[in-house]
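Q: Structure for this input, please:
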Amino acid sequence: MPLCAVPGCANPGVHLFPKDPTLKKKWEKAIRRKNFVATQHSRLCRNHFQESDYVGESAYTGHPQICKFLKKGTVPSIFPWSTQVSTTPTSRTSRYMKRSRRILDFIQPSVEESVPEPSSSAEIEISTIEGSLEDFTPKTVSVSTQCGSSFGILSLEAMRGNPQAIHFYTGLEKYEKFMLVLDTLSPMCNNLNYRGSKVINVCIGDQLLITLIKLRRYMPDFELAFLFGISQTTVANIFVTWINFMYKIWSLINIWPSKELVQYYMPESFKGVFQILGLLWTQLKYPSHGLGIQ
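A: Below you'll find the model as predicted:
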């Protein structure tokens, strides 16, 4: 997994640089890396984004997103050399009032002197501040930022309220059954040793969903990659890892009942009847050429 492109940051990269050229240049400028040009593999980690930069609830289900993904037009803003600036209307108004008071204190004469007409330079200064405040107001840009499987067609969160879809794709009757299966693999599934690189852009629930769909519907890797918005390599990595992981965990479960339990549930007609198997060994002699055997 590529590391974060921010200088001095050694965290694994999560968010790919946007494909839009304008937004991509803003990201490159924000990280302050000299002569840096982002490639298709360049990434940034989550530490450089504010919590408000992520989508809170799903637009389709109204529930909180399991897999975080960025809002449209988001630009990284948290770096060691930067300080977080509040952009709420109250903070902008208070800063404007403080700047206005400083300007007025600077141009206001002493009490003994007569008050002159308002200075045109002060008006220009105030209008400049107002213009800068307007420029500071964030503008919505219709550009999407890629973040893993959250942009895919299928996800566990999208099928949460659709038992028919869950049964069709996984064979489980409803969402609660799916979560029960996931609970049997927890918390070990949070620390998997992947066959390939570590998968961090697909949540644990969606990884199990991909595996069960592969087993139930026998979908090709290309189709699963398209439905979940990830690469075919990631699909293969998830499936191979989870198949081996589920085998190791579920093979530890003792599926055979004890002798006492078998006798307890055995029908009354069977309890006094037991089949006895015996073997009888008899030595035989036959010609070496084998004709005698016929």
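
Q: from here on, contacts and neighbour counts on C-alpha atoms
A: Will do.

Q: Lys271: what's it in contact with?
A: Applying C-alpha atoms under 8 Å, 6 or more residues apart in numbering to Lys271 gives the contacts Gln263.

Q: I'd like the distance between it and Trp256.
A: 19 Å (C-alpha to C-alpha, to the nearest Å).

Q: now do Thr22
A: Taking C-alpha to C-alpha, one finds Thr22 at 63 Å from Trp256.

Q: Same check on Gly171?
A: In terms of C-alpha to C-alpha, Gly171 sits 24 Å off from Trp256.

Q: the more surrounded of those two?
A: Using other C-alpha atoms under 10 Å as the criterion, Gly171 and Trp256 rank with Gly171 on top: 17 against 8.

Q: Which residue ranges of this protein form helices?
A: Remark: helices assigned in the chain by DSSP state H are 21-30, 89-107, 120-136, 163-170, 175-184, 204-217, 221-228, 232-250, 259-265, 268-271.

Q: Which of these sits closest to Ala59?
A: Ala59 lies closest to helix 221-228 among those, at 16.9 Å (C-alpha to C-alpha).

Q: That closest one - contacts with which helices or strands?
A: Secondary-structure packing of helix 221-228 (3 or more C-alpha pairs under 8 Å, 6 or more residues apart in numbering; DSSP states H and E): helix 232-250.

Q: mind listing what's buried in the helix it packs on?
A: Going by neighbour count (16 or more other C-alpha atoms under 10 Å), the buried part of helix 232-250 is 232, 234-239, 241-242, 245.

Q: Closest one of those to Gly73?
A: Thr234 (26.3 Å).

Q: Pretty sure that closest one sits against Val199.
A: Yes. Counting by C-alpha atoms under 8 Å, Val199 is a contact partner of Thr234 at 7.3 Å.

Q: re the thing from before, out of the helices of the chain, deepest packed?
A: Comparing the helices of the chain by mean neighbour count (mean count of other C-alpha atoms under 10 Å), helix 204-217 comes out on top with a mean of 19.

Q: For it, name the packing helices and strands.
A: Here helix 204-217 touches helix 163-170, helix 232-250, going by 3+ C-alpha pairs under 8 Å, 6+ apart.

Q: Show me what it is in contact with.
A: Applying C-alpha under 8 Å, 6+ apart, the set of residues contacting helix 204-217 is 155-156, 169-171, 182, 189-190, 219-220, 224, 235, 238-239, 242-243.

Q: That one vs helix 221-228, what angle?
A: Helix 204-217 and helix 221-228 meet at an angle of 140 degrees, taking axes from the mean of the first three to the mean of the last three C-alpha atoms, to 10 degrees as the criterion.

Q: structure for this one too, so we can compare:
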Amino acid sequence: MNIISYPSTDTYVEVEHCYTGTHRVDDVQTREIGIQTSMTSADIDRLEKKGKRLDNPDQLMRELFVTKVTKNDKSVQKYTGLPSKQSLGGLFGILDKASPVLKYWSGQGSAAKPNYQSDSLHPKSGPKRKLTRFHEFLLTLVRLRLALSTFVIADLFGVSSSRVSQVFATWINFMYIIFTPLLKWLQGM
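A: Next comes the predicted model:
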């Protein structure tokens, strides 16, 4: 084993073998190099957040899909059947104001419990929800428009198939209650 000495730094490196055929390093000069960057702490924070998102592939997939669906009017129409981003936002605004809290369907009679989450001292039990209300609304519209199966929707939104079923059933019933008075059906001829 050879020991190589770098004269200007007093650093010694052990070398088992040499690829160049020579062991002489007397001509080597070393110097310190400083690196400057124009990144601010805000840039670093933003990069750290992006790194954390990469650690959660379900969340990343959901964010990318929602971004793709809401990118422009054509995309909104293709995925949801609504004519524009403005109409998507308007419908969601109506529904969001109509009921700030939803009791999610989990079988017949499951939504009958009154005062669900009405007490601010006792919020929703269980784990924090992965989907925002807007994501749930979008999930419902995409499933209605494209007739995708629950496992495909579950993969796109990073939740379980049973969760997709719960969200879909809840939002369909909720939209029925809110929009029925606003719809005028043609009478039979």
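
Q: TM-score for these two?
A: Overlay of the two chains. TM-score (TM-score structural alignment, normalised by the length of the second structure): 0.53; 121 aligned residues with a C-alpha RMSD of 3.1 Å.

Q: ok so, going back, kindly state which of the helices and strands packed on helix 204-217 of the first structure is positioned closest to Val143 of the first structure.
A: Taking C-alpha to C-alpha, helix 232-250 is the member of these nearest to Val143 of the first structure, at 24.8 Å.

Q: Pull the residues that contact that closest one.
A: Under C-alpha under 8 Å, 6+ apart, the answer for helix 232-250 of the first structure is 185, 192-197, 199, 207-208, 210-211, 214, 221-222, 224-225.

Q: same thing but at 6 Å, please
A: If you take C-alpha atoms under 6 Å, 6 or more residues apart in numbering as the criterion, helix 232-250 of the first structure is touched by 194-196, 211, 221-222, 225.

Q: And Phe228 of the first structure? What does it align with in the second structure?
A: In the second structure, the residue paired with Phe228 of the first structure according to TM-score structural alignment is Phe157.

Q: how many neighbours does the nearest residue to that match once chain neighbours are set aside have?
A: Computed as C-alpha to C-alpha, 6 or more residues apart in numbering, the closest residue to Phe157 of the second structure that is not its neighbour in sequence is Arg62, at 4.6 Å. By other C-alpha under 10 Å, the residues close to Arg62 of the second structure number 21.

Q: what's the distance between Arg62 of the second structure and Leu182 of the second structure?
A: According to C-alpha to C-alpha, Arg62 of the second structure stands 32 Å off from Leu182 of the second structure.

Q: With Leu141 of the second structure instead?
A: Leu141 of the second structure is 18 Å from Leu182 of the second structure, by C-alpha to C-alpha.

Q: In the first structure, what sits opposite Tyr79 of the second structure in the alignment?
A: Aligned counterpart of Tyr79 of the second structure in the first structure: Tyr169 (TM-score structural alignment).

Q: would you list the helices and strands packed on helix 204-217 of the first structure in a markdown table and tack on distance to Tyr265 of the first structure?
A: A markdown table is the format used below for those (distance: least, C-alpha to C-alpha, whole Å):
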| stretch | distance to Tyr265 of the first structure |
| --- | --- |
| helix 163-170 | 32 |
| helix 232-250 | 25 |
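
Q: Tell me which of the ones you listed lies nearest to Glu130 of the first structure.
A: Closest to Glu130 of the first structure of these is helix 232-250 (C-alpha to C-alpha; 49.8 Å).

Q: Contacts only, for Ser160 of the second structure.
A: Here Ser160 of the second structure is in contact with Ala154 (C-alpha under 6 Å, 6+ apart).

Q: ok, it to Ile4 of the second structure distance?
A: For Ser160 of the second structure, the distance to Ile4 of the second structure (C-alpha to C-alpha) stands at 59 Å.

Q: swap in Gln86 of the second structure?
A: 70 Å.

Q: try Asp45 of the second structure
A: As defined by C-alpha to C-alpha, Asp45 of the second structure lies at a distance of 41 Å from Ile4 of the second structure.

Q: Pick out whichever of these two has more residues nearby.
A: The neighbour comparison of Asp45 of the second structure against Ile4 (other C-alpha under 10 Å) goes to Ile4, with 15 against 11.

Q: Tell me the counterpart of the more buried one in the first structure.
A: If you follow Ile4 of the second structure across to the first structure using TM-score structural alignment, you land on a gap.

Q: Wait, a strand at Ile4 of the second structure?
A: Yes. Checked against DSSP: H, G, I helix; E, B strand; the rest coil, Ile4 of the second structure lies within a strand.

Q: pretty sure it contacts Val13?
A: Yes. The pair Ile4 of the second structure and Val13 passes the contact test of C-alpha atoms under 6 Å, sitting 5.3 Å apart.

Q: which residues touch Leu131 of the second structure?
A: Neighbour list for Leu131 of the second structure: empty [criterion: C-alpha under 6 Å, 6+ apart].

Q: And it, what's its match in the first structure?
A: In the first structure, Leu131 of the second structure lands on Val202 (TM-score structural alignment).

Q: what's the answer for Pro181 of the second structure, then?
A: Match for Pro181 of the second structure (TM-score structural alignment): Leu252.

Q: ok, how many other residues are close to the aligned partner of Tyr104 of the second structure in the first structure?
A: Matched to the first structure by TM-score structural alignment, Tyr104 of the second structure sits across from Tyr194. For Tyr194 of the first structure, the neighbour count with other C-alpha under 10 Å is 16.

Q: just Arg46 of the second structure next, same as before
A: 12.

Q: and Ala30 of the first structure, which of the helices and strands packed on helix 204-217 of the first structure is closest to it?
A: Within those, the stretch nearest Ala30 of the first structure is helix 232-250; the backing value is 29.3 Å (C-alpha to C-alpha).

Q: Tell me what angle that closest one forms with helix 204-217.
A: Orientation of helix 232-250 of the first structure against helix 204-217 (the same axes, to 10 degrees) gives an angle of 90 degrees.
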